[in-house]
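Enquirer: pasting the sequence and the predicted model now:
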Amino acid sequence: MANYIMLQGTSSHVGKSVLTTALCRIFFQDGKKVVPFKAQNMALNSYVTKDGKEMGRAQVAQAEAAGLEPQVVMNPVLLKPTGNSRSQVILMGNPIGNMTANEYHNGYSLKALSTVKDCLQKLDREYDTIVIEGAGSPAEINLKANDIVNMRVAKLLNAPVLLIADIDRGGALASIVGTLELLDPDERDLIKGIIINKFRGDIRLLQPALDFLKEKTGKPVVGVLPYLDNLGIDDEDSVSLNDKNLPKETAELTVAVIKTPKISNFTDFDSLANEPDVLVKYIGKGESIGEPDLIILPGTKNTIEDLSYLYENGYAQEIKNSLKKSIPVIGICGGYQMLGQEILDPHHMESEIDCIQGLGLLTTRTIFAKSKSTYQVTASYIGKGFLGMTGVNEVLNGYEIHMGKTEFLDTTNHAFSITNQISNKVYQDGLISEDGLVLGTYIHGIFDNDLYRRSLLNALRKRKNLEPLQQITNQYAQKQQSYNRLANTVRNNLNMDLIHKIME
C-alpha cells in the first residue's frame, strides 16, 4: 500500500501544480517509486501520450519530475472548456462529448468517480508514494456535493492534506482561516499542515502571522516558499501567461504569440522563450502586434471562435499588414487551420456556423469531423523556401491533437514528412507559402526539437544581419535542471521531516 500526500489550495493558481511537481521530484531523488495523480483537471493545455490518449499538461510535468512516462491513469478526467459554460469531457484520454457545467456536475461527475477509484487502486498497487493534486478550492459549497477531485478523494484514501495559500495576491490568512471554517469537521481533520506560497520580503516580518495561524487553526505551518521567477516548468493554466511578458536584456529576436481567447497548448512556445536571444510576447486583446521578427498563431480549443476574434479585433488585418512588411507567420494546429482559405463545420462541432473564411494566407481548406486525432509523431523537415531554411538533419518529435482534416487546394510545398507512431502511417504535413513567409503545421512541440529550433532562430537572425548562434540549447537537460532547482528550493523551505511524519 502506498503512502499519500495531497495538496489542496485556498483557490486556483496558488501553486498546487508546481508544489506537486516539486514533491514528485524530491521523492524521486530520495529513491521513492513516486507517481502524481489528479482525478479531474480543467485545462486547455493538454498532451498526447504514447498510446494516443489525452491528458492534462501539469500531470505530464509531474510525471517527468518523477522520472515516469506520462499515462492517463495519472489524470483520468480532463475538461477542456469550449465556451458558453460548456466543456469537452475526456475520460481516460478519450473524448466522450461536450457537456454544460450543469450536465457534468449534476449528472456525470459521480459516474466518473468509479474510474477515479480504479485508477487510484492501480497506482496504489504499482507505486509506494502518491502525490495527489486537488483543484480550485475544497470549500466551494456549490460544488462539494459532486466533487471528485478534492475532499472526496482525500476521504476515500484517508490521505493527509496540505493547504496552500498564495500570499503574493493578498488575503492569505483570511483565505486559510475561511477555507478551514467552511470545511466539514472530518474534512478539517484531514488538513495536516499549511503552506504559504509566493512570499517576497523578510521572513521575520511574517512570523507574527505564522504564530497567529497556528494558534487560530491548530494546524502547523509546514513552510513558507519564496516567489520563484522563470521556473522553466510547464504551466496548465493560461492565467500564467500574464506573468510571461517580462523583458529580457539579451533578447535580439522578438516572437509575438497571439493570445486568443481559447488558446491551448501554449507550452509549445516555452522552449523559444528559454533561448537567451529570444523574447516571446503574448499579445492580448487591445495590444498591438507591433513589428516582431516572427508572428505565431497558436493552437486553440475553438478555431472558429478564435478566428472570429482575430477579425473582430483587427488582428486579421494586422497580420496581413505585417506580411506586407515581410514579417513571417507560423500557425500551429488551430492556428494552421486559420491560415487557410476557409473552415467548414458541417456537424457543428465548434459552433452553429457552417463555414467561416480563413485568413487566406495558405491554399488549404479545413473540414471539421466528429472524430478527434490524437497521436505522437516523428517527422523530418522537408520544406523548401521558408525563411531560406534548408533540410534539418534531426528526427523531430511532437504530437497531433485536432478535430478535422486539412485539404490542399493546389500544388503544395509541404513542411514536414510525418510518421504516425501508432499506425506507422507516413504522410505529408503542413504547408509553406510561395513567398516563403508563412508556414503551417499540425505538430505540437515542434519547437522543443533543439536543432530545428535553433535553425529557425538563426534564419530569423540572418534576416536582421545578426551572426548565427552555434551553441544549441539542450531542452531536455534544461528542464531537468529546472525540476532539480525547484526541488532544492522546496526542500530548503519546507519542513520535510514533518511531511514524512504526516505521510506515515
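Expert: Arrived safely. This one's a predicted model, so the numbers in the text were calculated from it and none came from an experiment. Residues are numbered from 1 along each chain as shown.
Enquirer: please make it C-alpha for all contacts and neighbour counts, starting now.
Expert: OK.
Enquirer: what's the longest strand along the chain packed up against?
Expert: Longest strand of the chain, by residue count under DSSP state E: strand 364-381. With contacts taken as 3 or more CA pairs under 8 Å, 6 or more residues apart in numbering; DSSP states H and E, strand 364-381 sits against strand 46-48, helix 334-338, strand 342-344, strand 396-408, strand 416-420.
Enquirer: and here is the other one:
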Amino acid sequence: MFQGTGSGVGKSVIAAGFCRLLKNRGYQVRPYKSQNMALNSGVTPDGLEIGRAQIVQALACGVEPDARMNPILLKPQGPGVSQLIRMGKVVQTCSAREYYTLAEENFEVAKEAMRSLREECDWLMIEGAGSPAEINLQKTDIVNMRLAEAAEARVMLIGDIDRGGVFAWLKGTYDLIQPQHRPLLKGMLINKFRGDVNLLQPGIDMFAEHVPVPVLGVIPWLELDLEDEDSQNLKSKRIPDPEITVAVVRLPYLSNFTDFDPLKQVEGLSLIFTKNPDELEQADLIILPGSKNTLHDMQFLDQSGISETLQRLRGTKWIMGICGGYQMLGQQIDDPHGMESGGSEKDLGCFP
C-alpha cells in the first residue's frame, strides 16, 4: 500500500508504476483506492464513475477499469458539500458532517470491494489518500491506516522532496500515526528528486537515527504526460512566441480538466489556465470548461470581472464553452430542483 505525507506527492503515479512492473513480470495485478475526492473522474466500460487515477492504474495492469477499484468517490459540489458516488453510482449529496456519519457504512462497502478484487489477483496495489497524519480524521478514516490494518497491508510512505522539507514531512507523519499502526509502515520513498543522489545520502543516513523505518529508495523527477485528477496539480503550458494561445478560465469547480491535455501536445500552442481577465485579452481562443457547480461558477465570473471581459471580447475573440461552460454562454441557468446549488443566474448572453 502506498500512502503519502500529503496530496500530490506521487502516490498515484508510483502505484501505477508498480502495477505495470508486476504485470510485466507475469502477475495478475489490480489497483484499489477505497475513497477518492476528485472532480476529474472517468467512466468504466459499463458506465460507472470512478477516479481517473484508478483508470490509469487499471490500464497499467492490462485490465479494464472496474467500480470496485474506487468504491467511494466524492465530487465537491459547493462549499462544504459533495456528491457521494458509491460503487460508481450517485447516492446522494451531503455535507462534510453528514458524510462522516456514513463513514462506517462506506467502510463496509469499501472492504467488500477490496475482498472481491483480492480474489482475482496475485497483487492488490492499494493507494491511500492525502495524509494518514490528519489526526482529526483518524477515527473515521477509511482510506489510510485503518484500511491498511483491515487489509493487513505493508505500507510504503512517500514524501515529495521537490516541495522541500521532505525529512520533516516523513518524520512528522510517522510521529502522528497512531502507535498501533506504526508496525504496518515497512519503508519510505523520497519522490521527485532532482540532482545528484549522492548529496542526499548523508541526510538519509542521519534520518535513520530519528525514525526506525528505512528509506528504501529515491525516485528521480520524471516528466510524465499522464492524466491527473487533482486540480491543485493543474499546470499551464506557456511557451515563448506561441503561434496560438488558448486560455481556459480556471473556475472554482472546474471539472474534467483532462479535456485539455491533448492541447499540451500541440507544437506552437500555449495553454493557460487563468482567473486573470487581462490574460484572457491576450488569448486567441478562450474556453469556459465544464463545472460541477455551474451556478456558483457563473457567480464567480461576475464577481471576478471575467463576465464583463468576455462580453466586451465578443466578436473579437473565439469563445468556446464545454458542458457547464457552454451553458454559461446562454441567457440564463435555472436549477429549480437544486441538482447543484439551486436558484437561477443570468448568463453571458452570447447566444439565444
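Expert: Good, I have the coordinates. Keep in mind it's a predicted model, so treat the numbers as computed, not measured.
Enquirer: TM-score for these two?
Expert: Once the chains are laid over each other, their TM-score by TM-score structural alignment, normalised by the length of the second structure reads 0.96; 352 aligned residues with a CA RMSD of 1.6 Å.
Enquirer: re the thing from before, name the stretch among the helices and strands packed on strand 364-381 of the first structure that sits most buried.
Expert: Mean neighbour count (mean count of other CA atoms under 10 Å) peaks for helix 334-338 among those, with a mean of 29.
Enquirer: ok so, going back, export the helices and strands packed on strand 364-381 of the first structure to TSV and tack on distance to residue 479 of the first structure?
Expert: TSV is the format used below for these (distance: least, CA to CA, whole Å):
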stretch	distance to residue 479 of the first structure
strand 46-48	17
helix 334-338	26
strand 342-344	37
strand 396-408	16
strand 416-420	26
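Enquirer: in the stretch 201-350 of the second structure, which spans are helices?
Expert: Using DSSP state H, counting those that start in this stretch, the helices assigned to the stretch 201-350 of the second structure run over residues 201-207, 277-281, 294-304, 306-313, 324-328.
Enquirer: can I get those in a markdown table including distance to residue 73 of the second structure?
Expert: Converted to a markdown table, those look like this (distance: least, CA to CA, whole Å):
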| stretch | distance to residue 73 of the second structure |
| --- | --- |
| helix 201-207 | 36 |
| helix 277-281 | 33 |
| helix 294-304 | 20 |
| helix 306-313 | 31 |
| helix 324-328 | 21 |
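Enquirer: out of the ones you listed, nearest to residue 97 of the second structure?
Expert: Closest of those to residue 97 of the second structure is helix 294-304, at 21.3 Å (criterion: CA to CA).
Enquirer: quick one: average offset of that closest one versus the first structure, please.
Expert: Aligned to the first structure and superposed, helix 294-304 of the second structure gives a mean residue distance of 0.8 Å (mean CA distance after the TM-score superposition for the first structure).
Enquirer: which bit of the first structure covers that helix?
Expert: Counting by TM-score structural alignment, helix 294-304 of the second structure pairs with residues 303-313 of the first structure.
Enquirer: and stretch 70-86 of the first structure, which stretch of the second structure?
Expert: By TM-score structural alignment, stretch 70-86 of the first structure lines up with residues 65-81 in the second structure.
Enquirer: now swap in stretch 254-269 of the first structure and tell me
Expert: Alignment of stretch 254-269 of the first structure against the second structure: residues 245-260, by TM-score structural alignment.
Enquirer: check stretch 195-211 of the first structure too.
Expert: The alignment of stretch 195-211 of the first structure onto the second structure (TM-score structural alignment) spans residues 189-205.
Enquirer: the match of stretch 70-86 of the first structure: how far from the chain's middle?
Expert: In terms of CA atoms, centre = their mean, to the nearest Å, the centre of stretch 65-81 of the second structure is found 11 Å from the chain centre.
Enquirer: try stretch 206-219 of the first structure
Expert: Remark: stretch 206-219 of the first structure is offset 34 Å from the chain centroid, using CA atoms, centre = their mean.
Enquirer: mind listing residues that contact that stretch?
Expert: Stretch 206-219 of the first structure has contacts (CA atoms under 8 Å, 6 or more residues apart in numbering) with 173, 177, 180, 191-194, 220-221.
Enquirer: flag every buried residue along it.
Expert: Within stretch 206-219 of the first structure, the residues scored as buried using 16 or more other CA atoms under 10 Å are 210, 213, 219.
Enquirer: now swap in stretch 5-20 of the second structure and tell me
Expert: 5-16, 18-20.
Enquirer: repeat that for stretch 290-307 of the second structure.
Expert: Neighbour counts over stretch 290-307 of the second structure (16+ other CA under 10 Å) mark 290-298, 300-301, 306-307 as buried.
Enquirer: and if you look at stretch 94-114 of the first structure?
Expert: Buried positions in stretch 94-114 of the first structure, judged by neighbour count with 16+ other CA under 10 Å: 94-95, 98-100, 104-105, 109-110, 112-113.
Enquirer: residues contacting residue 73 of the first structure?
Expert: The contact partners of residue 73 of the first structure, taken as CA under 8 Å, 6+ apart, are 37, 92, 119, 123.
Enquirer: ok, and these in the second structure?
Expert: Contacts conserved in the second structure for those, using both residues aligned by TM-score structural alignment, their matches' CA atoms under 8 Å: 37, 92, 119, 123.
Enquirer: these two touch, right, the second one and residue 51?
Expert: So the one you mean is residue 92 of the first structure. No - counting by CA atoms under 8 Å, residue 92 of the first structure stays clear of residue 51, with 11.4 Å between them.
Enquirer: and those two? which has more neighbours close in?
Expert: Neighbour comparison, residue 92 of the first structure and residue 51: the larger count goes to residue 92, with 22 against 14 (by other CA atoms under 10 Å).
Enquirer: tell me the spacing between that one and residue 302 of the first structure.
Expert: As for residue 92 of the first structure, its distance to residue 302 of the first structure is 22 Å (criterion: CA to CA, to the nearest Å).
Enquirer: how many residues are close by the alignment partner in the second structure of residue 167 of the first structure?
Expert: Counting by TM-score structural alignment, residue 167 of the first structure corresponds to residue 161 in the second structure. Using other CA under 10 Å, residue 161 of the second structure has 21 neighbouring residues.
Enquirer: against residue 244 of the second structure, how distant is residue 161 of the second structure?
Expert: For residue 161 of the second structure relative to residue 244 of the second structure (CA to CA), the value is 35 Å.
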